[in-house]
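Novice: Need coordinates for the below:
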Amino acid sequence: MQYKIPFHFDMETADPDDAMTLAILATHPRVYLVSVSVHPGGKDQIGFVRKILNTLDREDIRIGAGTPKSDAPRVSVFHRDWIGGFKDSEADGSAVDIMAETLRQFQDSTLLTGAALTNPYALYESGIFFDRWFCQGGFAGDNIVPKEHRLEKFDGKMTCATFNLNGNPLAAEKLFSIPIKERRLISKNVCHAAVFTKTDAEMLIPFRNHNKGLDLF
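Specialist: Have a look, this model is predicted:
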C-alpha cells in the first residue's frame, strides 16, 4: 500500500485558491489530509469548509477555528455559487487544539498554510510546532528570478508585500526564525505566474471522474 503523507491545512476563504486546494488535498492519492484550521474561523467559514469535505466524503477530517473578532460574513458569492447551499457550523475545536491533536497522532505531518499566520503562531505559543512547513507567501525578486521568467508587474522589484505574511507580520517574523527541519515558501510571483488554460482543463477531463476532489476543482 502506498504511503500517504499526513497534512494539516490552515486556510482562509477570501479568495478561491484555498478552497480549490482543499478539494485537491482531501482526495489526493499521495496525501492523507488529517485536519483543517480556518482563519479567522467564522461559523459561515466552518460551514463552507464542512460542506466541501462532506461533498468529498471526508467527514472524518476535523476542523478547527481561529478566533474571529466579529460575526462579519467571510464567504464570498463565488464560493456560494460554486459549492451550493450550506449552513453555518461550529468547529470541532480551536485551531490550536486541532493542530496539536494532529501532531500527537502524526509527528511527521506537514503544515500547509494559505492564510495569515495567526493560527500557526498560536500553536507555536502553546509550545509545539511542525517540523515541515509549506507556506504560501513571500516574494522572490530580481536577485532570484531570471528576467525571462518575471511577470511584467513584478519586474524591477527586489521585495514586494504579500497578503498572507502581512496579515500578521509579527507572527510571520517569529515563525521564520524558529529552527525546523524543512520550511518552503511558495512566493507571490510564482503563484501569480501560474497559468491554467482551457487546454489544461480539457487535458484533465478524462481523469476527473476518478477523483471527487479533482472533479469539484
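Novice: only C-alpha atoms for contact and neighbour calcs from this point on.
Specialist: Noted.
Novice: Now do the SS call for the nearest residue to residue 128 once chain neighbours are set aside.
Specialist: Nearest residue to residue 128, sequence neighbours excluded (CA to CA, 6 or more residues apart in numbering): residue 100, at 7.6 Å. Three-state call for residue 100 (DSSP: H, G, I helix; E, B strand; the rest coil): helix.
Novice: so how many other residues sit close to residue 100?
Specialist: 20 (other CA atoms under 10 Å).
Novice: ok, so what distance separates it from residue 111?
Specialist: Using CA to CA, to the nearest Å, residue 100 is found at 11 Å from residue 111.
Novice: one more, for comparison:
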Amino acid sequence: METGDPDDFLTLLLLCDHPRVELRGVTITPGTPAQVGLVRRALEWFELTQTVAVGAFNLDHGKRCVSAWHERVYGAFPESRDAHPGPQLLLDLCGPEVTLVTGAPLKNLGAAIARGEARGAPLRLGRHVAQGGFAGEGVVPTQLQLAKFRGLEVCPTYNLNGAPKEALAALAHPGIDRRLFVSKNVCHRVVYDAELHARVAAARTRRRSLELIWRGMDAYLKRKPEGKKFHDPLAACCAIDPTIGVWAEVELFRRGGRWGARPAPGSSTQIIVDYDRERFIDRLLG
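Specialist: Sure thing, here's the model as predicted:
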C-alpha cells in the first residue's frame, strides 16, 4: 500500500475486520517512518499489532509520503521504524493459500521475487489481486468502454508505471498461481458519492472499519462533494469475492509507457471488464 491519498488507508481499514479476511501482513511503499506509524496506529485500533506484521521497502526515504487528509481526519500519530524489510516479509508470509492485494507500485513484490530467485527459494503465492492495468479495445466490449477510453488499446496506469520492471517480473513469475487485475477501465466507474456515503452511514455500527471509513469520507465529501474514485476498495472486495467482476483472461503488456491487455486463454491472468455494483457494496458492508 501507499498513503498518498485516502484509497489505500481505507482499504486497510476494511481488511482489518472484514469477516471474510484473515490479515497477515501489510507492506508499504516507499515505507517511511511516517507511513509505518500511520499503519501501526490503524492496527492498534483493531488490536492487531501483535498478529499483523508490517513491512517497509525503504525506511530511509527522504519524504513523509502521508497525505494531509490522514492526519486531519484521524489525528496525529507517532512515526515508527518498527517494520520488517518489505520484500523479506512477503517471502516469509506468502504461500499457495495466500492472496496478496496490491494498491501501489510493486516495489516490495518485485524485490521479493528477485530475492527469492537469488536464494533458490522462489516466492510462492496463490493469488495476486492488483489494482492497476488497463483493458481496452479488443478485450472490453464497446458498450462497456467509458467514453474517455473508447477505442484505446493502451493507457498509462499509475501503479504499474510506478515500478514497471517489477510489474513485468510479477507478471512473468511462475510462482504466482493466479493474477487478477482490477483496472482503470472499470475503477473509473466506481465512485464513493453521497449515495454510497448514506449506505455506509446506515451500516457503520456493524464494524469498526465502517465507522472509520464513514468518518474519513465524511470529511472528504465536505471538501469535494462530487465524490472520490474508489479504486483500491474495489480491488480488495474483488479479492474477497471475485464474482463482483466480469473477467477476461489476458496477457498484459507495456508499450511506450502505457499498458494494455490482449486475449490469452490459459494465461492464469485475468483483467476486469465490468462489475456488479450492488454485489460490491454488499461485500464492502458485509
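Novice: follow-up on the earlier one: map the residue nearest to residue 128 of the first structure across to the second structure for me.
Specialist: Under the alignment by TM-score structural alignment, residue 100 of the first structure pairs with residue 91 in the second structure.
Novice: again, but for residue 118 of the first structure
Specialist: Under TM-score structural alignment, residue 118 of the first structure pairs with residue 107 in the second structure.
Novice: show me the contacts for its match.
Specialist: Neighbour list for residue 107 of the second structure: 29, 57, 163, 166 [criterion: CA atoms under 8 Å, 6 or more residues apart in numbering].
Novice: which ones are touching the corresponding residue of the second structure for residue 150 of the first structure?
Specialist: In the second structure, the residue matched to residue 150 of the first structure (TM-score structural alignment) is residue 145. By CA under 8 Å, 6+ apart, residue 145 of the second structure lies in contact with 136, 185.
Novice: what does residue 11 of the first structure give?
Specialist: Per CA under 8 Å, 6+ apart, neighbours of residue 11 of the first structure: 18, 36, 37, 38, 39, 113, 114, 115.
Novice: Could you pull out the strands in the first structure for me?
Specialist: Under the criterion DSSP state E, the first structure contains strands at 5-11, 31-38, 62-65, 93-94, 110-113, 132-136, 182-186.
Novice: Any idea which of these gets closest to residue 22 of the first structure?
Specialist: strand 5-11 (7.8 Å; CA to CA).
Novice: buried set for the closest one?
Specialist: 6, 7, 8, 9, 10, 11 (16 or more other CA atoms under 10 Å).
Novice: how many neighbours does residue 223 of the second structure have?
Specialist: The burial count for residue 223 of the second structure: 10, using other CA under 10 Å.
Novice: what about it, distance to residue 217 of the second structure?
Specialist: 10 Å.
Novice: ok, now residue 48 of the second structure?
Specialist: Look at residue 48 of the second structure and residue 217 of the second structure: by CA to CA, they are 23 Å apart.
Novice: Ok, residue 59 of the second structure next?
Specialist: Separation of residue 59 of the second structure from residue 217 of the second structure (CA to CA): 29 Å.
Novice: Residue 14 of the second structure too?
Specialist: Relative to residue 217 of the second structure, and taking CA to CA, residue 14 of the second structure is found at 13 Å.
Novice: which residues does residue 31 of the first structure contact?
Specialist: Neighbouring residues of residue 31 of the first structure by CA under 8 Å, 6+ apart: 4, 5, 6, 7, 25.
Novice: Actually, residue 217 of the first structure.
Specialist: Residue 217 of the first structure neighbours (CA under 8 Å, 6+ apart): 20, 23, 24.
Novice: Now with 10 Å, please.
Specialist: Applying CA atoms under 10 Å, 6 or more residues apart in numbering, we find residue 217 of the first structure in contact with 19, 20, 21, 22, 23, 24, 82, 208, 211.
Novice: Quick one: map residue 37 of the second structure onto the first structure.
Specialist: Match for residue 37 of the second structure (TM-score structural alignment): residue 47.
Novice: for the first structure, what spans make up the helices?
Specialist: 16-27, 43-55, 77-83, 95-105, 118-125, 163-166, 169-175, 188-193, 198-208, 212-216 (DSSP state H).
Novice: still on that earlier bit, more crowded one of residue 48 and residue 217 of the second structure?
Specialist: More neighbours surround residue 217 than the other of residue 48 of the second structure and residue 217, with 23 against 18 (other CA under 10 Å).
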